[in-house]
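[1] Sequence isn't available, so here's the structure alone:
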């Protein structure tokens, strides 16, 4: 009985540690909810998904955590978009992702690979990062193909600018479910800086994070985590500079107070001396 309790304890602790790491990686509760939304849609819909936001907002991080979950019923086929990619190469990557799983069963055709997934009651999720680099029309082809395959789903990762461009070349993207990754608020920027400060070899000190630093970082980065990380080297000496400034201010104030005290004592000493009588003139 004790052994079972120990096993349950370690399993629960492992789950809590994983949840904590995921939460800190996603930074905010709102982003965690976005991850849960992606999982819900993949589980209950065959609609293509678009994860959207500016560069550095955390789109790839969110999808990396999704793939790390390793749910038993899902396989993932991550692809980095590029101008040389075509539909045939994508099909080859899907076959490779399916046949390289634990079963080690090989299939020479895509239909055979999909049949293998169906027999295992599994699905495969095609994750295309940097989808803005895909040739015009390829997104239309992928979406049309996915709609015909019950075991296949797709997620496109796009910036707002890329999404606007693809709207003109790939009209099917209008029918995708759009998931926006939100920027951090000023308060969340401070929490993120504190989280980065406690990581090994962090260029900033936890005690050096001030309200002024947080405000500056928020204004410069607009709450985009990738930009905050990129600004860390510039923040390295900010805390030291702030401390030096306060030391300088304190020193100046001390000199002023000392000068005023000397002046006051001098004046007091002068006023306390008795006036000497002026000798009268004798006639």
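    Sure thing, it's come through. Fair warning: this is a prediction, and the values are worked out from it, not measured in the lab.
[2] Please make it C-alpha for all contacts and neighbour counts, starting now.
    Noted.
[3] Which stretches in this protein count as strands?
    Assigned by DSSP state E, the chain shows strands spanning 49-52, 74-80, 123-129, 152-158, 177-180.
[4] would you list those strands in JSON lines and tack on mean neighbour count?
    What follows is the strands of the chain, written out as JSON lines (neighbours: other C-alpha atoms under 10 Å):
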{"stretch": "strand 49-52", "mean neighbour count": "24"}
{"stretch": "strand 74-80", "mean neighbour count": "18"}
{"stretch": "strand 123-129", "mean neighbour count": "22"}
{"stretch": "strand 152-158", "mean neighbour count": "23"}
{"stretch": "strand 177-180", "mean neighbour count": "16"}
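[5] Between those strands, which one is closest to residue 101.
    strand 74-80 (8.2 Å; C-alpha to C-alpha).
[6] Can you tell me what sits against the closest one?
    67, 93-94, 97-98, 122-131 (C-alpha atoms under 8 Å, 6 or more residues apart in numbering).
[7] and the residues you listed, which two are the farthest apart?
    Across the contacts of strand 74-80 (C-alpha to C-alpha), the longest gap, 26.0 Å, separates 122 and 130.
[8] now do the same end-to-end measure for stretch 48-59.
    Using C-alpha to C-alpha, to the nearest Å, the end-to-end distance of stretch 48-59 comes out at 16 Å.
[9] how close does the residue nearest in space to the middle of the chain get to residue 187?
    Geometric centre of the chain, nearest residue: residue 58, 4.2 Å, by C-alpha atoms, centre = their mean. For residue 58, the distance to residue 187 (C-alpha to C-alpha) stands at 18 Å.
[10] what's the answer for residue 156, then?
    Distance check for residue 156 against residue 187: by C-alpha to C-alpha, it reads 30 Å.
[11] Then residue 20?
    Distance of residue 20 to residue 187, computed by C-alpha to C-alpha: 19 Å.
[12] ok, so what distance separates residue 263 from residue 242?
    32 Å.
[13] So for these two, which sits in the more crowded spot?
    When residue 263 and residue 242 are compared for neighbours, residue 242 comes out ahead with 16 against 12, by other C-alpha atoms under 10 Å.
[14] Give me the nearest residue to residue 73, chain neighbours excluded.
    Take residue 73 and drop its neighbours on the chain: the residue closest to it by C-alpha to C-alpha, 6 or more residues apart in numbering is residue 122, 4.5 Å away.
[15] Second structure follows, compare the two:
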């Protein structure tokens, strides 16, 4: 498994990375990672491991490539599942590659999303099955924890090229938030974005773009509503209804008269609070 050193690495491609509408690529190192990804897909048959925590931008890189390389490559995904086996994987690849005759001359890129959920040893079987080929590339997406586990169960991953997607720095986090604030679906004024706000968001998110978005205070159309109290009240009402129903059924079955209680005993936190009494003892 190769660790790439991109300290002074810059790759010039046909057409630059369009970063004007994708702030998840903020930062030179992250852009260079995408450029390296493109370079390896185009020039090497070596399978790739794209590693990083959830929300780091692994799928965003692929979406960018799908836009930029639509005339060169065909991308399709296989989501990692424990019940997959080699035959199902190969059938899926054959099915996808045969679907569009017009794309038969294009290179195929098979994306194994959530590859950590693949059964132990399956990555080895895939890599020993004759894949990848000159026309088919393989990319496995893994978290760091999954990569650690697979290093014991699938020894062939050491033959893959590792690309780690780095988190944003605090300064890049600020650029990311400012870029998002211009989006119509984000409600965040420029006055709210200061050093203290950025530092707080960065500390909570660890520089992971997906986490940064989740930590933004208000998002139009995506406002997060805390429904825990309503669920608690609903559960309480259901329990009371069940208790009353059982009591009614039991007393009816035994020939007893049943009347609903005139007042239910509610938990203290649901009872209305009374104003404090005055010094003379009257309210």
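    Sure, I can see it. Everything numeric in this text was worked out from a predicted model, so none of it was measured.
[16] Once they're superposed, what TM-score comes out?
    The TM-score (TM-score structural alignment, normalised by the length of the first structure) is 0.67; 206 aligned residues with a C-alpha RMSD of 2.3 Å.
[17] one step back: wait, the residue nearest to the centre of the first structure sits on residue 225?
    Yes: with contact defined as C-alpha atoms under 8 Å, residue 58 of the first structure reaches residue 225; the gap is 7.0 Å.
[18] Quick one: the helices in the stretch 151-283 of the second structure, in order.
    Secondary structure of the stretch 151-283 of the second structure by DSSP state H, counting those that start in this stretch: the helices cover 170-181, 195-205, 209-215, 228-253.
[19] Average separation of the shortest one from the aligned part of the first structure, please.
    Yep, that's helix 209-215 of the second structure we're talking about. Comparing helix 209-215 of the second structure with its match in the first structure after superposition yields a mean distance of 0.8 Å (mean C-alpha distance after the TM-score superposition for the first structure).
[20] and that helix, what does it pack onto?
    Under the contact criterion of 3 or more C-alpha pairs under 8 Å, 6 or more residues apart in numbering; DSSP states H and E, helix 209-215 of the second structure touches helix 170-181, helix 195-205.
[21] how does it look with 7 Å?
    Applying 3 or more C-alpha pairs under 7 Å, 6 or more residues apart in numbering; DSSP states H and E, one finds that helix 209-215 of the second structure contacts helix 195-205.
[22] that older thread, mind putting the helices of the stretch 151-283 of the second structure into TSV with mean neighbour count and distance to residue 15 of the second structure?
    Putting the helices of the stretch 151-283 of the second structure into TSV (neighbours: other C-alpha atoms under 10 Å; distance: least, C-alpha to C-alpha, whole Å) gives the following:
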stretch	mean neighbour count	distance to residue 15 of the second structure
helix 170-181	20	23
helix 195-205	16	32
helix 209-215	18	25
helix 228-253	12	49
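[23] Let me have the strands of the first structure in JSON lines, extended by distance to residue 34 of the first structure.
    As requested, the strands of the first structure are exported to JSON lines (distance: least, C-alpha to C-alpha, whole Å):
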{"stretch": "strand 49-52", "distance to residue 34 of the first structure": "9"}
{"stretch": "strand 74-80", "distance to residue 34 of the first structure": "18"}
{"stretch": "strand 123-129", "distance to residue 34 of the first structure": "16"}
{"stretch": "strand 152-158", "distance to residue 34 of the first structure": "14"}
{"stretch": "strand 177-180", "distance to residue 34 of the first structure": "7"}
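[24] Of these, which is nearest residue 6 of the first structure?
    Here strand 74-80 is closest among the strands of the first structure (C-alpha to C-alpha), at 30.0 Å.
[25] The second structure: matching residues for that closest one?
    Mapping strand 74-80 of the first structure onto the second structure (TM-score structural alignment) gives residues 73-79.
[26] Return the mean post-superposition distance for the matching stretch against the first structure.
    Here the mean offset of stretch 73-79 of the second structure against the first structure after fitting is 1.7 Å, by mean C-alpha distance after the TM-score superposition for the first structure.
[27] Please state the offset of that stretch from the chain centre?
    Distance, stretch centre to chain centre, for stretch 73-79 of the second structure: 18 Å (C-alpha atoms, centre = their mean, to the nearest Å).
[28] before we move on, what about stretch 232-245 of the second structure?
    With C-alpha atoms, centre = their mean, you get 36 Å for stretch 232-245 of the second structure.
[29] In the first structure, which residue range corresponds to that stretch?
    So stretch 232-245 of the second structure sits over no part of the first structure, by TM-score structural alignment.
[30] which residues are contacting that stretch?
    For stretch 232-245 of the second structure, there are no surrounding residues in contact (C-alpha atoms under 7 Å, 6 or more residues apart in numbering).
[31] Aligned to residue 220 of the first structure, what sits in the second structure?
    Mapped onto the second structure by TM-score structural alignment, residue 220 of the first structure lines up with residue 204.
[32] ok, that match to residue 24 of the second structure distance?
    Distance from residue 204 of the second structure to residue 24 of the second structure, by C-alpha to C-alpha: 17 Å.
[33] longest helix anywhere in the first structure?
    helix 238-272 (DSSP state H).
[34] Kindly calculate the angle that that helix makes with helix 225-235.
    Here helix 238-272 of the first structure points in a direction 50 degrees away from that of helix 225-235 (axes from the mean of the first three to the mean of the last three C-alpha atoms, to 10 degrees).
[35] quick check: angle from helix 238-272 of the first structure to helix 211-221?
    Counting by the same axes, to 10 degrees, helix 238-272 of the first structure lies at 140 degrees to helix 211-221.
[36] List the buried residues of helix 238-272 of the first structure.
    For helix 238-272 of the first structure, the neighbour count (16 or more other C-alpha atoms under 10 Å) marks 238, 239, 242 as buried.
[37] could those go into CSV alongside distance to residue 195 of the first structure?
    Putting these into CSV (distance: C-alpha to C-alpha, whole Å) gives the following:
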residue, distance to residue 195 of the first structure
238, 17
239, 16
242, 20
